[in-house]
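Chemist: Let's see this in three dimensions:
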Amino acid sequence: MERRTFIKTASVAAAASAVAAPAIAQTAPEVKWRLTSSFPKSLDTIYGAAEIFSKAVAEMTDNKFQIQVFAAGEIVPGLQAMQAVRDGTVEACHTASYYYVGIDPTFAFGTAVPFGLNSRMQDAWQFQGGGMELMNAFYAKHNIHAIPAGNTGCQMGGWFRKEIKTVADLNGLKMRIGGFAGRALQKLGVVPQQVAGGDIYPSLEKGTIDAAEWVGPYDDQKLGFNKVAPFYYYPGWWEGGAMLHNMFNVAKYNALPSSYKAILLNASHHANTWMQARYDAQNPAALRQLVAAGTQLRPFSLEVLEACLKAANEVNAETAAQNADFKKVLDSTMAFRGEQYLWWQVAEYTFDTFMIRARARG
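Modeler: Next up is the predicted model:
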């Protein structure tokens, strides 16, 4: 190559490089967000998922996109996290969608509805069954965009001061219960109470409430519910697979480059898997310890479950008749549940049932 040609080529390359550098820089801007959690730091799994998410975002962007996580109460109370994002007080939150059914009952489907989907079905509906698109079309009306970011798995039915042997035992019971399930239980005489996680223990201890549900053995043991209520019931039929979400202010989310949006999606996926895995790993030992310490483990009777299912179906029908968004998502969820159980009963249920019986036989 002649010297003159080489110099000319090198000059063109250098010029192209100089032009390209700002474009590359623009695709990876410095971004700092705040995320408010609905949960206290003491609950290291349900709160911890937000920190896992934030850490992943920072690592995938060489710390150019930083999301600072705040516990419930540090910026806003836990049950006001979504509103803080909606109103632009913070850019993001990690929360349970069903905390906001008082604003619109359709919020329930983002987390769980009574006798709804288990955790794997939730993932399948959200990511492969159109659920995420349906929910984000609804969330957009409230100025938020949401991505699944955690699941507790099937929860326990809660802690009770007295035994629940029949449906009549529910009448007049003051119970802390989140989301949409309280409306079904109201039909059976329960007086539902919306109480944030950190306030449940003192409410039980003082007798302000007679019963409370939270998540499962690992968290419940941390919160000390066994010290103030002896009876521990299962299953939590209102939360067969309670999903958590990262919610983002729409304007802030839309302003991000596409690469950062992809990172939010994949970091949320990571948190989603991490939370479920951690609860599954921690719950067995916690349940053993609770029972060894005197907790009275009880299943809800078939009579109680059947009555609760009937009440839940009535509430669904009544709500769907008055709320088009709710009806649209309900129809999608219930159709998906039917197809899932068609498959579930063939392999999953059969395998699990056999292995549970084999374990019992030793």
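Chemist: only C-alpha atoms for contact and neighbour calcs from this point on.
Modeler: Will do.
Chemist: now the helices for the stretch 101-250 of the chain?
Modeler: For the stretch 101-250 of the chain, applying DSSP state H, counting those that start in this stretch gives helices covering 119-128, 131-139, 181-186, 200-206, 217-223, 250-254.
Chemist: nearest to Ala56, of the ones you listed?
Modeler: Ala56 lies closest, by CA to CA, to one member of those: helix 250-254, at 17.2 Å.
Chemist: Show me the residue at the heart of this structure, geometrically.
Modeler: Taking CA atoms, centre = their mean, the centroid of the chain lies closest to Leu244, which sits 1.7 Å from it.
Chemist: Distance check, it against Ala84.
Modeler: Distance, Leu244 to Ala84, using CA to CA, to the nearest Å: 17 Å.
Chemist: I'd like the structure of this one too, to check against the first:
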Amino acid sequence: MDRRSIIKHAGIAGVLAAGAAPAVHAQAAVRWRLASSFPKSLDTIFGSAETLSRTVKAMSGGKFEISVHPAGELMPAFGVVDALQSDTIEMAQSAAYYFTGKDPAFAFSCAVPFGLTARQNTSWKKYGNGGKLLDAFFEKYNFRTASAGNTGTQMGGWYRKEIKTVADLKGLKMRMGGGVFGEAMAKLGVVAQNMPAGDVYQALEKGTLDAAEFVGPYDDAKLGFNKVAPFYYYPGWWEGGADLEFFVNNKKFAALSDENKAILNAAMAVAATDMTAKYDAYNPIALKKLVAEKTKLTAFPKAVIDAGFKACMEVYEEHNAKSPEFKKIYEDMRAFQRDQILWNRFSEYPYNQYMNGVKI
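Modeler: You can find the predicted model right below:
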């Protein structure tokens, strides 16, 4: 009797007993959906999610696939945490500080003003207490996080008018990531607006916004901010190293086989490294092009940064007094940062200082 006759006359039980269909024991295909908070036009950030998807598919031989959806396709850009909590999606890609309205401590997973650089952030999460503290914090929201890539230190944003003194900030309507930064800037008279990247250009063009910060030259040029706001300031002291992240639903992750868990973790690491490398490669080229197109590149006056520092420290004190959880994460991050700053005095800082002063 041939194989088709066995299946027809014996049924699946007979097939299993006869050992005629070993393929039925193969691992079932896994199909996930990832909702991003970013538009598809950002090949750096959104591209990280696409790299993840390609890598997972390749490593699993097509048995594990993740479809990637830009902001607005499955849900609004800022709807991803609620979707993870309700088990609507398996994964998201976002910036944790977009959700400080739920809890200010969200910001520590991405960036806080006068916080960690990209390398320091990675080190704190992997070999300090950062990862453990943040995993425990996010447990209540039904997801875990992994880096999708770090932007490095960001720019200070685009302004329709010059910022010469702290007084120039008063009444300024500015798009910013939110959280501690927004609260600190409010102390300086800024009206903070948290909106998806894809909506910012039109708001600047119409005058609904007076200023906007996003990431850096490459992304900012793609979004066209230089066409509607001529003054480009640096540095972005509120984002010394912003970690974009993959948010993974805890229940869905637990249901994966050990093999697929390993594939997902490895693919996220590949995507994160790729994104950071893209920023380091593309930002210098984009900055030169922006300057050639008459962008007015200017450093923030020290008095403005000093005022920002003072306001941020006040906000941190306020949150530390209200939330033991916030205080625990904050104090651990600062202790780690102090050691990093000490080491930097003898390593990258003097090296970079010298290299900035010589012709190569």
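Chemist: TM between them?
Modeler: Aligned and superposed, the two chains score 0.92 in TM-score terms (TM-score structural alignment, normalised by the length of structure 2); 341 aligned residues with a CA RMSD of 1.6 Å.
Chemist: circling back to that earlier point, dump the helices of the stretch 101-250 of structure 1 into CSV; add distance to Ala358 of structure 1 and mean neighbour count as well.
Modeler: Listed next are the helices of the stretch 101-250 of structure 1 as CSV, based on distance: least, CA to CA, whole Å; neighbours: other CA atoms under 10 Å:
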stretch, distance to Ala358 of structure 1, mean neighbour count
helix 119-128, 24, 19
helix 131-139, 36, 18
helix 181-186, 34, 21
helix 200-206, 38, 17
helix 217-223, 24, 20
helix 250-254, 50, 16
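Chemist: Compare those helices and report which one is nearest to Trp33 of structure 1.
Modeler: helix 250-254 (9.3 Å).
Chemist: how big is the offset of the closest one relative to structure 2?
Modeler: Compared with structure 2 after fitting, helix 250-254 of structure 1 deviates on average by 0.9 Å (mean CA distance after the TM-score superposition for structure 1).
Chemist: who touches that helix?
Modeler: Glu91, Ala140, Asn143, Ile144, His145, Lys261 (CA atoms under 8 Å, 6 or more residues apart in numbering).
Chemist: likewise stretch 23-33 of structure 2?
Modeler: The contact list for stretch 23-33 of structure 2 (CA under 8 Å, 6+ apart) reads Lys63, Phe64, Glu65, Ile66, Ser67, Val68, His69, Ile89, Glu90, Met91.
Chemist: again, only this time at 6 Å
Modeler: Defining contact as CA atoms under 6 Å, 6 or more residues apart in numbering, one finds that stretch 23-33 of structure 2 is touched by Lys63, Phe64, Glu65, Ile66, Ser67, Glu90.
Chemist: before we move on, what about stretch 271-286 of structure 2?
Modeler: With CA under 6 Å, 6+ apart, stretch 271-286 of structure 2 has contacts from Thr44, Ser48, Thr51, Leu52, Ser147, Ala148, Gly149, Asn150, Thr151, Pro217, Tyr218.
Chemist: And His245 of structure 1, what's its match in structure 2?
Modeler: Applying TM-score structural alignment, one finds that His245 of structure 1 aligns to Glu245 in structure 2.
Chemist: Double-check that match against Ala148; I have them as touching.
Modeler: Yes: at 4.4 Å, Glu245 of structure 2 counts as touching Ala148 under the criterion of CA atoms under 6 Å.
Chemist: Have a look at these two and say which one is more surrounded.
Modeler: Higher neighbour count among Glu245 of structure 2 and Ala148: Ala148, with 31 against 26, using other CA atoms under 10 Å.
Chemist: Contact partners for that one?
Modeler: Contacts for Ala148 of structure 2 (CA under 6 Å, 6+ apart) come out as Leu244, Glu245, Phe246, Ala272.
Chemist: one more time with 10 Å, if that's ok
Modeler: Counting by CA atoms under 10 Å, 6 or more residues apart in numbering, Ala148 of structure 2 touches 45-49, 51-52, 93-95, 243-247, 267-276.
Chemist: Let's have the helices of the stretch 101-250 of structure 1 in a markdown table, adding distance to Val346 of structure 1.
Modeler: Below are those laid out as a markdown table (distance: least, CA to CA, whole Å):
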| stretch | distance to Val346 of structure 1 |
| --- | --- |
| helix 119-128 | 15 |
| helix 131-139 | 24 |
| helix 181-186 | 29 |
| helix 200-206 | 40 |
| helix 217-223 | 29 |
| helix 250-254 | 42 |
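Chemist: Find the residues that touch each one of Glu245 and Ala148 of structure 2.
Modeler: Here Glu245 of structure 2 and Ala148 have Ile45, Ser48, Ala49, Gln93, Ser94, Ala95, Met268, Ala272 as joint contacts, going by CA under 10 Å, 6+ apart.
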